[in-house]
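A.B. asks: can't give you the sequence, but here's the structure:
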């Protein structure tokens, strides 16, 4: 598995990585998925305190016992939640961020988090206070690097300008090309990496993409109409070949961008994981094919948070 450097840090993450939100509550099944992913060369696991109101971190922590040194663990904080009431509220205060990180460490059963990310954020937040908390966590050795998880251009620009973030996690795939228009260039210039979440567009760019689109494209997707999504996913399936699955093509598309460090996918089952791992045996994507994908999709832009 090829690895890419995360920003200017000393962390190198596998080109594809496992987003753990979809693992569910069955510890044994989750462990089997994580074990298979790690055996295939994946070294980055991404979770958050809000996933399952802390339960996902506990499951990940249980699954990685004995393998911690082989992994790069990412988690996120910023949401003050009540697990019993299944309710939460946004809280980017220094006090909360530092406590949330320490709570995540306990649930994960580890002494440090490799990449701690702010799980959201608005331009009205006390950004300098949040950055101070993240800097202190790094100085204290509780986190190795920090980043943000956001698709808000105005927030991303502020953190790039005012902090030492190593990464930005954002939705990016061939159907959601919004980062290409104004964010990827900014991040590349400032040596900040992208963690591309949702590279399969809710499964619509996977091997079973057309079927998924029939289920999930009701009313359209972003600026695409339902008819446009169905047409693209039908054609996408045809772009696959004996040596490259549609799923692998979707991952190759986002990884074509040099500032993307890893494509973070989810897997509920071993079958879904194996489909994603087809990426490892795929023939390289040609520039001609990359251009064809650009031509069949639309370079939409962010309309909010200017």
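C.D. replies: That came in fine, so what should we check first? In this text the structure is predicted, and so the values were computed from the model without any measurement. Residues are numbered from 1 along each chain as shown.
A.B. asks: make it CA atoms for all contacts and neighbour counts henceforth
C.D. replies: Fine.
A.B. asks: where along the chain do the helices fall?
C.D. replies: Under the criterion DSSP state H, helices of the chain are mapped to 27-39, 55-63, 94-108, 127-139, 153-162, 178-182, 184-189, 209-216, 226-239, 246-255, 270-277, 287-296.
A.B. asks: Tell me the helices and strands packed up against the third one.
C.D. replies: Here helix 94-108 is seen to pack against helix 55-63, strand 72-77, helix 127-139 when contacts are counted using 3 or more CA pairs under 8 Å, 6 or more residues apart in numbering; DSSP states H and E.
A.B. asks: Deepest in the core, which of the ones you listed is it.
C.D. replies: Highest mean neighbour count of the helices and strands packed on helix 94-108: strand 72-77, a mean of 24 (counted as mean count of other CA atoms under 10 Å).
A.B. asks: what residues does that strand touch?
C.D. replies: Strand 72-77 has contacts (CA atoms under 8 Å, 6 or more residues apart in numbering) with 11, 13, 43-50, 97, 100-101, 104, 113-119.
A.B. asks: Quick check on the residues you listed: which are buried?
C.D. replies: Those of the contacts of strand 72-77 that meet the buried threshold are 11, 13, 43-50, 97, 100-101, 104, 113-119, by 16 or more other CA atoms under 10 Å.
A.B. asks: is it true that residue 121 touches residue 155?
C.D. replies: Yes. Between residue 121 and residue 155 there is a contact under CA atoms under 8 Å: 7.0 Å.
A.B. asks: Could I get the helices of the chain in CSV, plus columns for distance to residue 74?
C.D. replies: Formatted as CSV, the helices of the chain follow (distance: least, CA to CA, whole Å):
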stretch, distance to residue 74
helix 27-39, 14
helix 55-63, 10
helix 94-108, 10
helix 127-139, 14
helix 153-162, 18
helix 178-182, 21
helix 184-189, 19
helix 209-216, 28
helix 226-239, 31
helix 246-255, 19
helix 270-277, 19
helix 287-296, 30
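A.B. asks: Most tightly packed of the ones you listed?
C.D. replies: Buried most deeply of the helices of the chain, by mean count of other CA under 10 Å, is helix 246-255, with a mean of 25.
A.B. asks: dropping in the other structure now:
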């Protein structure tokens, strides 16, 4: 599988990674096989977070990547802390919390270092300089190799791009969520900061299953019936050598700012379909034009700060 450099760092990631949030305790045996098969298929980027399943996800991923730990890029996130009753979480980007949370993540992951440590959100009201200082100290201490942020807030992203050493920004990006195209992708590419695209198949709407879903459902600004028309258009106008989900993954990779996409997988079959996109041709300029003619060029309205 193609490996891409992550920003200006020495980290190289597979263009299709594995978003591990969909690995759950109820399906642990399948999850173990998914991680194993992902690595065998060339996946070298595995993404988790301390928030997922109250830390179980980090423990599970850490245990199952151990045989090939030094051959992959392991990523996790910080900033959200569960409340005492574990019914919600609070936002805490303080240096004190980050420097304690990284030790907890390292323990759960069973590793001495995190390749990519990401701030799991953020607002313009945060003391961002304090947060940046925390991440820089973690790099100096050798606990993390590089850091980035996971955010869809343009003003927050811009501040980190201008004032920190982030090498990546994780953001939602798909045929049905083209908001990053308006003001983020070119900007980050010029800054040599890579995008990690999450949600490439839009919660399953960009798969063949979309035609069987309710027309009254919604995804962002789309109604289900609108998405179904887009899906039919994509199937009619694009080359059939890719499945719809593979076309969606390829679209999220088409901009040079994007280093990796991280679709989740709840079965080995789904994983193999996702990584199979790596073996299909890249989208042509005509393909991209068709896709963009069928979908909306939306912009960030809410969540700017």
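C.D. replies: Sure, I can see it. Because the structure is predicted, anything quoted here is derived from the model rather than measured.
A.B. asks: Could I get the TM-score for this pair?
C.D. replies: Between these two chains, after superposing, the TM-score reads 0.95 (TM-score structural alignment, normalised by the length of structure 2); 303 aligned residues with a CA RMSD of 1.6 Å.
A.B. asks: re earlier: out of the helices and strands packed on helix 94-108 of structure 1, nearest to residue 239 of structure 1?
C.D. replies: For those, proximity to residue 239 of structure 1 was assessed by CA to CA; strand 72-77 is nearest, at 32.9 Å.
A.B. asks: mean shift between the closest one and structure 2?
C.D. replies: Compared with structure 2 after the fit, strand 72-77 of structure 1 shows a mean deviation of 0.3 Å (mean CA distance after the TM-score superposition for structure 1).
A.B. asks: chain center to that strand, what's the gap?
C.D. replies: Strand 72-77 of structure 1 sits 11 Å away from the centroid of its parent chain (CA atoms, centre = their mean, to the nearest Å).
A.B. asks: can you give me the angle that strand makes with helix 55-63?
C.D. replies: Strand 72-77 of structure 1 runs at 160 degrees relative to helix 55-63, counting by axes from the mean of the first three to the mean of the last three CA atoms, to 10 degrees.
A.B. asks: angle of strand 72-77 of structure 1 against helix 94-108?
C.D. replies: 140 degrees.
A.B. asks: okay, strand 72-77 of structure 1 sits on what stretch of structure 2?
C.D. replies: Aligning strand 72-77 of structure 1 against structure 2 (TM-score structural alignment) gives residues 73-78.
A.B. asks: Quick check: the gap between residue 107 of structure 2 and residue 139 of structure 2.
C.D. replies: Distance, residue 107 of structure 2 to residue 139 of structure 2, by CA to CA, to the nearest Å: 17 Å.
A.B. asks: farthest residue from the center of structure 2?
C.D. replies: residue 236 (28.9 Å; CA atoms, centre = their mean).
A.B. asks: Distance check, that one against residue 227 of structure 2.
C.D. replies: For residue 236 of structure 2, the distance to residue 227 of structure 2 - CA to CA - is 14 Å.
A.B. asks: can you pull the contacts of the spatially most central residue of structure 1?
C.D. replies: For structure 1, residue 197 is the residue whose C-alpha lies nearest the centre (CA atoms, centre = their mean; 3.2 Å). Contact partners of residue 197 of structure 1, counting by CA under 8 Å, 6+ apart, are 169-172, 263-265.
A.B. asks: Which of these ranks first by neighbour count?
C.D. replies: Among the contacts of residue 197 of structure 1, the one with the most neighbours (other CA atoms under 10 Å) is residue 263, at 29 neighbours.
A.B. asks: Can you find the partner of it in structure 2?
C.D. replies: By TM-score structural alignment, residue 263 of structure 1 lines up with residue 261.
A.B. asks: how much space between that match and residue 38 of structure 2?
C.D. replies: Relative to residue 38 of structure 2, and taking CA to CA, residue 261 of structure 2 is found at 14 Å.
A.B. asks: Of the helices of structure 1, which is nearest residue 305 of structure 1?
C.D. replies: helix 153-162 (5.7 Å).
A.B. asks: by contact count, what packs against the closest one?
C.D. replies: Going by 3+ CA pairs under 8 Å, 6+ apart, helix 153-162 of structure 1 lies up against no helix or strand.
A.B. asks: where's the closest residue to residue 101 of structure 1 other than its chain neighbours relative to residue 134 of structure 1, distance?
C.D. replies: The shortest distance from residue 101 of structure 1 to any non-neighbouring residue, by CA to CA, 6 or more residues apart in numbering, is to residue 77 (6.8 Å). When distance is defined by CA to CA, residue 77 of structure 1 is 11 Å away from residue 134 of structure 1.
A.B. asks: Spit out the residues that contact the two alike.
C.D. replies: residue 97.
A.B. asks: residue in structure 1 matching residue 107 of structure 2?
C.D. replies: Aligned partner of residue 107 of structure 2 by TM-score structural alignment: residue 106.
A.B. asks: just to revisit the earlier point, check contacts around the match of residue 263 of structure 1.
C.D. replies: Here residue 261 of structure 2 is in contact with 15-17, 196-198, 200, 249, 252-253 (CA under 8 Å, 6+ apart).
A.B. asks: among the residues you listed, which recur in structure 1?
C.D. replies: Contacts conserved in structure 1 for the contacts of residue 261 of structure 2, using both residues aligned by TM-score structural alignment, their matches' CA atoms under 8 Å: 15-17, 196-198, 200, 249, 252-253.
A.B. asks: now, among the residues you listed, which is nearest to residue 56 of structure 2?
C.D. replies: residue 17 (19.8 Å).
A.B. asks: how close does that closest one sit to residue 260 of structure 2?
C.D. replies: Counting by CA to CA - residue 17 of structure 2 and residue 260 of structure 2 are separated by 6 Å.
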